[in-house]
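Enquirer: show me how the following folds:
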Amino acid sequence: MNTIDERAASTLREALRGPVITPQDPGYDEARSIYNAMIDRRPAAFAQCVDVADVRETISFARDTGAELAVRGGGHSGPGLCLVDDGLVLDLSPMRWVRVDPETDTAQVGGGSWLGDLDHAAHTFGRAVPAGIISTTGVGGLTLGGGHGHLTRRYGLTIDSLQSADVVLADGSYVTASAQSHPDLFWALRGGGGNFGVVTSFTFRLHPASTVGVAVTVWPAEHTPEVLRWYREFLPAAPDELSGFFAVLVVPPGPPFPEPIHGQKMCGVVWCYTGDIADGHLEEVLSVVNEPAPPAFHFTTPMPYPALQTMFDGLMPRGLQWYWRGDFFDTISDAAIEVHHKYAENIPTALSTMHLYPVDGAAHRAGADDTAWAYRDAVWSGVFAGIDPDPANAGLIRQWCVDYWTDLHPHSMGGAYVNYIGQGERLDRVRATYRGHYDRLASVKRAYDPDNLFHANQNIAPSPD
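Expert: Here you go, the predicted model:
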């Protein structure tokens, strides 16, 4: 039974400028749809907040009524933490805006914005923020988890570019967290997830990135051992201007891939180069891709950075079935390579995949304790993703993902990028993800959310008084 009746919803409607949507409203099913269609939850109400005042009123309503509260930014949460059955969703999706200040080289970004919004606004000034690989990802969730993407080796994690955040706290107060103001909160927001408040806007430092060199190299899956042994040595030694995430995949049926390899199981690397791409320099940098084995396909091109960020949008649209897990790795051992080879040969569906994202380079130059992100010594952030459009295959893709993760986890560092912790994983995964930072995060939680109002997340409980 819904915990928010129509009378209570009417009270909330009167307090907000944005709409309040309940199961009786025509837009309800659209409101509760998120990126991962495997999640099927039925909140009692959505408060679609258009400004800070709406956010404050919604938090006050949840606090006063005792309604279960979830916060939705871009709706990309793999385990569906942005929805809660029979409770209230504070929906930031109307707050999609970006303001770039070219004089200070910064961008202020609304809490409901997508990466594509930020990429588009910054690109006109030849700038970007290191964040993600799919443009429909929410800026808020990605940033609060730490954030990595094509530009991480060059410019660091997303949180390394965060200068400040405007936050509505559990008691309804509104603060700006930065290195100078509420520094403990600012530390915790940079990797600690949505545990500490509702971020209504982020201010990022921008970096030069306009046209980048893009390359895609794929080898038949049977060459996975040779390719990984080469990749584990080559990329960490490469200049920070070169990034490339390793993947096991089924080649999609479309460009740039030639028809003869469509549907084949492969391993590969998606490259991004932010150095000089004039006069064939990118081709020269990547001339080494023949060393592990002859590629089945190798493609290079200059590309506007936002085009790279949208390259996978059509392949991975909203509404697919997803199950994912993650782990950090500081090395790719020979034993781990055998695991990757096994699962590359047994990908269950056309979209299921595994990615190893490099998180070294500039990300390693931040101090180990500078932010809540606790794995500055990780070299790769791995994600295992079972993906398919058919709900009938949900069990199949979940099992492949869980088995892959289970076999590889003993070769990991123990924790994972918090945004890759999947549905149903044990609570000790959160503690492992924060290592020695967990107790400090729990103390910050006690200071800013002592009653754990914000618990529909990878939760960090307040430490005892």
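Enquirer: C-alpha from now on. contacts and neighbour counts both.
Expert: Fine.
Enquirer: need the three-state assignment for the closest residue to Pro464 other than its chain neighbours.
Expert: In space, and not counting its chain neighbours, Pro464 is closest to Arg446: 7.7 Å by Cα to Cα, 6 or more residues apart in numbering. Using DSSP: H, G, I helix; E, B strand; the rest coil, the structure places Arg446 in helix.
Enquirer: correct me, but Leu242 touches Val212?
Expert: No: the criterion here is Cα atoms under 8 Å, and Leu242 misses it with Val212 at 10.2 Å.
Enquirer: contacts for whatever helix or strand Arg7 lives in?
Expert: Assigned by DSSP states H and E, Arg7 belongs to helix 6-15. The contact list for helix 6-15 (Cα atoms under 8 Å, 6 or more residues apart in numbering) reads 19-20, 22, 45, 54, 57-58, 61.
Enquirer: go again using 10 Å as the cut-off
Expert: 4, 19-24, 44-47, 53-54, 57-58, 60-62, 65, 88 (Cα atoms under 10 Å, 6 or more residues apart in numbering).
Enquirer: contacting residues around Pro256?
Expert: Applying Cα under 10 Å, 6+ apart to Pro256 gives the contacts 216, 297-300.
Enquirer: structure for this one too, so we can compare:
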Amino acid sequence: MIDASEVRQSGFRGELIQSGDQNYDEARAVFNASIDRRPLLIARCLDADDVAIIVALARSRDLPLAVRSTGHSVAGYAVCDGGVVIDLSPMKGITVDPSARTVRVESGCNWGEVNDALQPYGLAATGGFVSITGVAGLTLGGGLGWLVRKHGLALDNLRSAEIVLPDGRNVTASSHANEDLFWAIRGGGGNFGVVTSFEFDIHEGGTVLAGIVLHPAHAASGAIRKWRDLEREAREESTLGALLFHMPDDPSLPEPMRGAPVAGLGGVYAGPLEDGERALQALREYGPPLVDKFAPTPYNEAQRMADFLWPPGLHSYWKSSYLTSLDDAAIDIVVDRFARVPSRQTVIVLENYGNSAWSRVAESATAFGHRDWPWNIVVTSAWSDAQHSERNIAWTRELLEALGPYRAPGAYVNYLGGDEGEAGLQAAYGAKLTRLAAIKAKYDPANLLRLNQNIAPAQHAGA
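Expert: Presented below is the predicted three-dimensional model:
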């Protein structure tokens, strides 16, 4: 047990939650319902000083320490058994400087909240395909979003970060201060400290052309091939994906579409609307589609357009890989496997980032890597009943195995499911893992921050 009164006496000002408290079960719940962990203490921090107190507590008692921003990680790293959770969710500060085109964001925010704050200025931040994704976790691992092809990843737009280190110090990391730490946190995840705030470059946003066209499942292969072919010449303003999913069983939908399997081609064109109409014309006319939902949309609303596909509270298991190519046979493999998906709540996403701002950043500039693989697949399996877990997990693994000849030697760390181990780290970081392990040894030699896609300190890694 942890004596909450002692924590209070140390100067902690936030909320302390323990087993037996009325809101304990709610506080320990995360996005993935398969994660059921029971921490000794959940500390909802108000500021960096609160964070430092809880870091010291975990360090002094050698307790497992988890860090939670919004709890969106499918691997469930935001909560632990028998340890302490630093819950950053009360830290919601957002400060916009429209003249400097920057925003400072505390780590309890999600991307929807950030872009809501930016929308009145006609500005937008690059990060987040759905609104509930946390700023902290997404940025530290990469930061895909609807502006990635035009403006890069969230971490490419990061100017500085405030970080509480495992030894309790509060430091700034930027291109001018603690440069090695700044390099590492841009892709290396939460291995090096607890980031309490981020400063980002932001961009013109306002109204974008956003939406999706839907095709019946029997036409999915042809529709995805059309998207693939158009992507090879796509403008940077256009960030589009190809999705396979089932429509909601919604009485407001036409009867043939209720619960129907579909292929969706959708996303955002972040440029002049008339240019977007021309650029997306071929995609929108192909088929023709069952539905064309592209329309001028405020950017903060566009960020929410896919939220319905990934609701919290389902059992989830994800697998992902970059692809060396996406030929017709690879598309057929994905479509064929989707036809036998065991859960209607599962979504498959194919992504393309080639010939864009994503690929213009030097490979050595950040810990994030693999910018030379433009195609990616992420299989986000989800289901309601825990009894169906084994079947859904097996199906997900089999799909990735079937794509073996197309899988590149690389993976996006934020899409890893948590069971990949050392192979996952190698796929995410490759040769950069050695440098990351050395930086880890400098800032967290005892590996206090190990409940993540963990990079062991160099001396522990045998380096």
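Enquirer: can you pull the TM-score for these?
Expert: Comparison of the two superposed chains (TM-score structural alignment, normalised by the length of the second structure) gives a TM-score of 0.95, and 458 aligned residues with a Cα RMSD of 1.8 Å.
Enquirer: returning to that earlier point: distance between the helix holding Arg7 of the first structure and the chain's centre?
Expert: 33 Å (Cα atoms, centre = their mean, to the nearest Å).
Enquirer: and if you look at stretch 227-237 of the second structure?
Expert: Stretch 227-237 of the second structure has its C-alpha centroid displaced from the chain centroid by 23 Å (Cα atoms, centre = their mean).
Enquirer: what's near enough to touch the residue nearest the centre of the first structure?
Expert: For the first structure, the residue nearest the mean C-alpha position is Leu142 (4.1 Å; Cα atoms, centre = their mean). The neighbourhood of Leu142 of the first structure, defined by Cα under 10 Å, 6+ apart, consists of 73-74, 76-77, 114-115, 131-132, 148, 158-159, 191, 193, 418-419.
Enquirer: against Asp377 of the first structure, how distant is whatever residue of the first structure lines up with Ser359 of the second structure?
Expert: Using TM-score structural alignment, the partner of Ser359 of the second structure in the first structure is His364. Separation of His364 of the first structure from Asp377 of the first structure (Cα to Cα, to the nearest Å) stands at 7 Å.
Enquirer: stretch 77-90 of the second structure maps to which residues in the first structure?
Expert: Against the first structure, stretch 77-90 of the second structure falls on residues 81-94 (TM-score structural alignment).
Enquirer: ends of that stretch, how far apart?
Expert: 19 Å.
Enquirer: and the helices in the stretch 301-450 of the first structure?
Expert: 305-309, 334-344, 394-408, 428-434, 438-448 (DSSP state H, counting those that start in this stretch).
Enquirer: what's the burial count for the aligned partner of Leu320 of the first structure in the second structure?
Expert: When the second structure is aligned by TM-score structural alignment, Leu320 of the first structure is paired with Leu314. When counting by other Cα atoms under 10 Å, one arrives at 19 neighbours for Leu314 of the second structure.
Enquirer: give me every residue that touches Leu314 of the second structure.
Expert: 30-34, 345, 381-386.
Enquirer: buried members of the residues you listed into ChimeraX, please.
Expert: In ChimeraX, a selection of the buried entries from these looks like this (16 or more other Cα atoms under 10 Å):
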select :30,31,32,33,34,345,381,382,383,384
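Enquirer: in a markdown table: the contacts of Leu314 of the second structure, plus distance to Gly404 of the second structure.
Expert: Below are the contacts of Leu314 of the second structure laid out as a markdown table (distance: Cα to Cα, whole Å):
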| residue | distance to Gly404 of the second structure |
| --- | --- |
| Val30 | 31 |
| Phe31 | 29 |
| Asn32 | 27 |
| Ala33 | 29 |
| Ser34 | 27 |
| Gln345 | 24 |
| Ser381 | 19 |
| Ala382 | 22 |
| Trp383 | 25 |
| Ser384 | 29 |
| Asp385 | 29 |
| Ala386 | 28 |
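Enquirer: nearest to Gly430 of the second structure, of the contacts of Leu314 of the second structure?
Expert: Taking Cα to Cα as the measure, Gly430 of the second structure lies nearest Ser381 of the contacts of Leu314 of the second structure, at 26.3 Å.
Enquirer: from Asn170 of the second structure, how far off is the closest one?
Expert: 39 Å.
Enquirer: again with Ser320 of the second structure
Expert: 35 Å.
Enquirer: what about the two, which has more around it?
Expert: Taking other Cα under 10 Å, Ser320 of the second structure and Asn170 do not tie; Ser320 has more neighbours (25 against 18).
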